[in-house]
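# Next comes the sequence, and after it the predicted model I'd like to discuss.
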Amino acid sequence: MLNFKQLYYFWNVAKSGGVIRAAERLNLTPQTISGQLGELESALGTELFRRVGRRLELTAAGTLALTHADEIFQISNELETLLRNPQVGEELLFRVGVVDGVPKSVAHRLLRPALDLPEAVRLICHEDKPERLFGELAIHKLDLVIADRPLPRELGVKGYNHELGRSTVTFCAVPPLAARYQSDFPQGLSGAPFLLPGEGTSLRGALSHWLLKSQIHPHVIGEFDDTALLKAFGQAGLGIFPVPTVIAGEVAHQYGVTTLGCAEEAVVRYFAISQESRLKHPAVVAVRKAAKGGFFTQETPAKNTTADSKDLRG
């Protein structure tokens, strides 16, 4: 049987980046840590680390072990919390995965209604690549995945797509940059400095199609998987950047930028993906009801938006 104490030492070494740092963190000697690691590797019959110069790197087996160790100790922490606080067990757990291409402010606006239910709800939210989140949905580790595209059939994961809404795309920039390119929108965007979301996101796909169809060829300054980082570069005046129109006003307020105009033919769709064809979980039902009843129906193609708003980066 696996020695969980030794696994815990391995996990700390992997997370800390070395035996010495793990020993300091655990208040043990490096020799103790090294000895326990050696025993774990012997018991498993494989090496978990390889030495590269003065550094330790995970082997393929070590990487696999770390993934499962993360899950084991996360469950352990949740169990400890439940046992130390029995009242937590009375809360309605709502486990959600958010695909990393979905802007954080969109995710917040979609999930917020779940916390307004009469019963106490404990929201557990994870952000990751879609393939990993869909895998966790398949083994019932998640109740819902918020995504910017439907569940791909080729993954072989059973699930149902519930469209929450659609949004056009609006362009934002700091006022001096916006003033330079606004008068001849959208054709004047050719040659303009652009900051784009990463490949594989729905926003990037919709925008690329619109640019090609409109024969607009911007000068791409940077591409970002992290939408918050993209906005930070936009706030610094380094380029024009696209956002879903449903949050364009909010982004303008938060980042001190101006909206140039809207690409109404570039449409981004958002989905709630579940294993239920008919939604039953109260929090999931609340998310879909709120999205259908207000968030996406209030979209307005903003232009020259510069009012104040609450700060919600992402």
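Perfect, I can see it now. The shown structure was predicted, so the numbers you read here are calculated from the model rather than taken from an experiment. Residues are numbered from 1 along each chain as shown.

# okay, CA-based contacts and neighbour counts for the rest of this
Fine.

# and Val257, how many neighbours?
28 (other Cα atoms under 10 Å).

# which residues sit in contact with it?
By Cα atoms under 8 Å, 6 or more residues apart in numbering, Val257 lies in contact with Cys172, Ala173, Val174, Pro175, Gln235, Val251, Thr306.

# hang on, the first one is in a strand, isn't it?
The reference is to Cys172. Yes. Counting by DSSP: H, G, I helix; E, B strand; the rest coil, Cys172 falls inside a strand.

# That one - how many residues pack around it?
32.

# Likewise for the fourth one?
Pro175: 18 surrounding residues under other Cα under 10 Å.

# so how far is Gln182 from it?
Using Cα to Cα, to the nearest Å, Pro175 is found at 10 Å from Gln182.

# those strands in the chain, which residues are they?
49-52, 55-58, 92-99, 121-128, 144-147, 160-173, 193-197, 219-224, 241-244, 258-274 (DSSP state E).

# Most neighbours out of the contacts of Val257, which is it?
Cys172 (32 neighbours).

# nearest spatial neighbour of that one, skipping sequence neighbours?
Thr259 (4.3 Å; Cα to Cα, 6 or more residues apart in numbering).

# now swap in Leu142 and tell me
Arg95 is the one closest to Leu142 (Cα to Cα, 6+ apart), at 4.9 Å.

# Show the contacting residues for the residue nearest to the spatial centre of the chain.
Among the residues of the chain, Asp100 comes closest to the average C-alpha position under Cα atoms, centre = their mean, at 2.9 Å. Contacts for Asp100 (Cα under 8 Å, 6+ apart) come out as Glu127, Asp128, Lys129, Pro130, Asp225, Asp226.

# Now, of the residues you listed, which are buried?
Glu127, Pro130, Asp226 (16 or more other Cα atoms under 10 Å).

# Include distance to His217 when you put the residues you listed into JSON lines, please.
As requested, the buried ones among the contacts of Asp100 are exported to JSON lines (distance: Cα to Cα, whole Å):
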{"residue": "Glu127", "distance to His217": "32"}
{"residue": "Pro130", "distance to His217": "30"}
{"residue": "Asp226", "distance to His217": "23"}
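
# The residue nearest to Leu142 and Glu265: what is the separation?
Going from Arg95 to Glu265 by Cα to Cα gives 34 Å.

# Of these two, which one has the most company?
Higher neighbour count among Arg95 and Glu265: Arg95, with 19 against 14, using other Cα under 10 Å.

# what's that one in contact with, if anything?
Leu123, Ile124, Cys125, Lys141, Leu142, Asp143, Leu144.

# Comparison target below:
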Amino acid sequence: MLNYKQLHHFWSVARAGGITRASERSGLAPQTLSGQITALETTLGVSLFRRQGRRLVLTETGSMVLDYAEEIFRLGAELEDAVHSSAAGRTLPFRVGVADVVPKAIAYVLLAPAMALTEPFRIICRESKLDQLLGELAVHKLDVVLADSPLPPNMDVRGYSHKLGESAVGFFATPALAGTLKGSFPRCLDGAPLLLPGAEASVRRPLLRWLEDHKIRPRIVGEFDDSALMKAFGEAGAGIFPTPSLIGDEVCTKHGVRCLGLAETVKEAFYAISVERRLTHPAVRAISSAAPMRGEADEAVG
């Protein structure tokens, strides 16, 4: 089993650039530090340093171990700070990753219960591609990731998917564009300009299947990874765009559009992905318990 005291001595020597300097900073004898590093190398079965003249330099494996050690002790310092902050009544960080395919308004709806907690929290939101956010979740740089799909089975990340809810999908257009359409919904979509979510959005394939099932062939004039950008194009009249009906009223008010109709059988779901099955972070528990369709976590993946 890894001895974290030995790892800390290795980390100190690597950061200081040598045993002598690390000894001066820590007050420990050089022989003690050297012995601890030798013990760690024996445990790991590899050499972490090599001699280069009078200096010690990291081996390739040593560099890898240093990267892990940096992350381990960064998290340790963060844990200590979080505990002290809680005891002192200071705000604690709540670090959320939001997949870029999740509509901003939906993200707010899902996170609002955490903002209403009496405990002092400071929410830190990061938006990016799902795979990048899951990588940060795996090394505990994030507390939770909001996504439109559960944890992909091909990801090298062990985690759990907690379903927060789902919504039917509506089609929206400016009044001017809606006035040019012929027939009732959904036939009015046939031949009409349509904006679609990008290939990574989980709702894209069900939408295309729904259109095919109804024998509707719109003109796809744009595809967008960012749902906000898609709505901006829709607001400008570039095309009809789909969005969850859960935020339909807000979309109509904000973007000056109206709902043409709903694809009732197309559901867009939303998930909180965590590295723990039983949620412990108070803010994550809040958004899970307040979710409109909460349930048991999916089985671990990874």
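That came through fine. These figures come from a predicted structure and were not determined experimentally.

# roughly how far apart are Thr280 of structure 2 and Ser274 of structure 2?
10 Å.

# Between these two, which has more neighbouring residues?
Ser274 (26 against 10).

# my guess is the more buried one contacts Gly159, does it?
Yes. At 5.6 Å, Ser274 of structure 2 counts as touching Gly159 under the criterion of Cα atoms under 8 Å.

# other SSEs contacting the top helix by length along structure 1?
In terms of residue count, the longest helix belonging to structure 1 (DSSP state H) is helix 60-84. Secondary-structure packing of helix 60-84 of structure 1 (3 or more Cα pairs under 8 Å, 6 or more residues apart in numbering; DSSP states H and E): helix 4-16.

# which other residues reach the helix it packs on?
Val19, Arg21, Ala22, Ile33, Gln36, Leu37, Glu39, Leu40, Leu58, Leu66, Ala69, Asp70.

# Would you format these as JSON lines with neighbour count included?
Converted to JSON lines, those look like this (neighbours: other Cα atoms under 10 Å):
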{"residue": "Val19", "neighbour count": "23"}
{"residue": "Arg21", "neighbour count": "15"}
{"residue": "Ala22", "neighbour count": "22"}
{"residue": "Ile33", "neighbour count": "20"}
{"residue": "Gln36", "neighbour count": "19"}
{"residue": "Leu37", "neighbour count": "22"}
{"residue": "Glu39", "neighbour count": "13"}
{"residue": "Leu40", "neighbour count": "22"}
{"residue": "Leu58", "neighbour count": "17"}
{"residue": "Leu66", "neighbour count": "20"}
{"residue": "Ala69", "neighbour count": "17"}
{"residue": "Asp70", "neighbour count": "14"}
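
# just those now: which is nearest Leu115 of structure 1?
Asp70 (27.2 Å; Cα to Cα).

# if I look at the nearest residue to that closest one once chain neighbours are set aside, how far off is Leu56 of structure 1?
Closest residue to Asp70 of structure 1 apart from its sequence neighbours, by Cα to Cα, 6+ apart: Trp11 at 7.7 Å. Distance from Trp11 of structure 1 to Leu56 of structure 1, counting by Cα to Cα: 13 Å.

# more crowded one of the two?
Shown here are Trp11 of structure 1 and Leu56; by other Cα under 10 Å, Trp11 has more neighbours (21 against 16).

# how much space between the more buried one and Leu211 of structure 1?
Taken as Cα to Cα, the span from Trp11 of structure 1 to Leu211 of structure 1 is 47 Å.

# Spit out the contact partners of Glu57 of structure 1.
Glu57 of structure 1 makes contact with Phe49, Arg50, Arg51 under the criterion Cα under 8 Å, 6+ apart.

# from memory the first one sits against Leu64, does it?
In this case it means Phe49 of structure 1. No. Counting by Cα under 8 Å, Phe49 of structure 1 stays clear of Leu64, with 11.6 Å between them.

# what about these two, which has more around it?
Just comparing Phe49 of structure 1 and Leu64: by other Cα under 10 Å the higher neighbour count belongs to Phe49, 20 against 12.

# picking that back up, mean neighbour count, the strands of structure 1: which tops it?
Comparing those by mean neighbour count (mean count of other Cα atoms under 10 Å), strand 144-147 ranks first with a mean of 28.

# what does Leu93 of structure 1 align to in structure 2?
Applying TM-score structural alignment, one finds that Leu93 of structure 1 aligns to Pro93 in structure 2.

# any idea how far Thr265 of structure 2 is from the nearest residue to its match once chain neighbours are set aside?
In space, Pro93 of structure 2 comes closest to Arg122 once its chain neighbours are excluded; the distance is 4.8 Å by Cα to Cα, 6+ apart. Distance of Arg122 of structure 2 to Thr265 of structure 2, given as Cα to Cα: 38 Å.

# same deal with Leu142 of structure 2?
For Leu142 of structure 2 relative to Thr265 of structure 2 (Cα to Cα), the value is 33 Å.

# What of Pro244 of structure 2?
12 Å.

# Need the residues touching each of the two.
Ala168.

# Out of the contacts of Glu57 of structure 1, the closest to Arg109 of structure 1 would be?
Using Cα to Cα, the contacts of Glu57 of structure 1 come closest to Arg109 of structure 1 at Phe49, 42.7 Å.

# got a list of what the closest one touches?
Contacts here follow Cα under 8 Å, 6+ apart; on that basis Phe49 of structure 1 touches Leu56, Glu57, Leu58, Thr59, Gly62.

# Excluding chain neighbours, what is closest to Lys231 of structure 2?
Phe241 (7.0 Å).

# same check, this time on Gly170 of structure 2
Excluding its sequence neighbours, the residue lying closest to Gly170 of structure 2 (Cα to Cα, 6+ apart) is Leu262, at 4.2 Å.

# which ones are touching the one you found?
By Cα under 8 Å, 6+ apart, the neighbours of Leu262 of structure 2 are Ala168, Val169, Gly170, Phe171, Ser245.

# 10 Å instead, please
Listed by Cα atoms under 10 Å, 6 or more residues apart in numbering, the contact set of Leu262 of structure 2 reads Ala168, Val169, Gly170, Phe171, Phe172, Phe185, Pro186, Pro242, Thr243, Pro244, Ser245.

# could those be laid out in a markdown table, adding distance to Leu40 of structure 2?
Below are the contacts of Leu262 of structure 2 laid out as a markdown table (distance: Cα to Cα, whole Å):
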| residue | distance to Leu40 of structure 2 |
| --- | --- |
| Ala168 | 56 |
| Val169 | 56 |
| Gly170 | 59 |
| Phe171 | 61 |
| Phe172 | 62 |
| Phe185 | 69 |
| Pro186 | 67 |
| Pro242 | 57 |
| Thr243 | 55 |
| Pro244 | 54 |
| Ser245 | 57 |
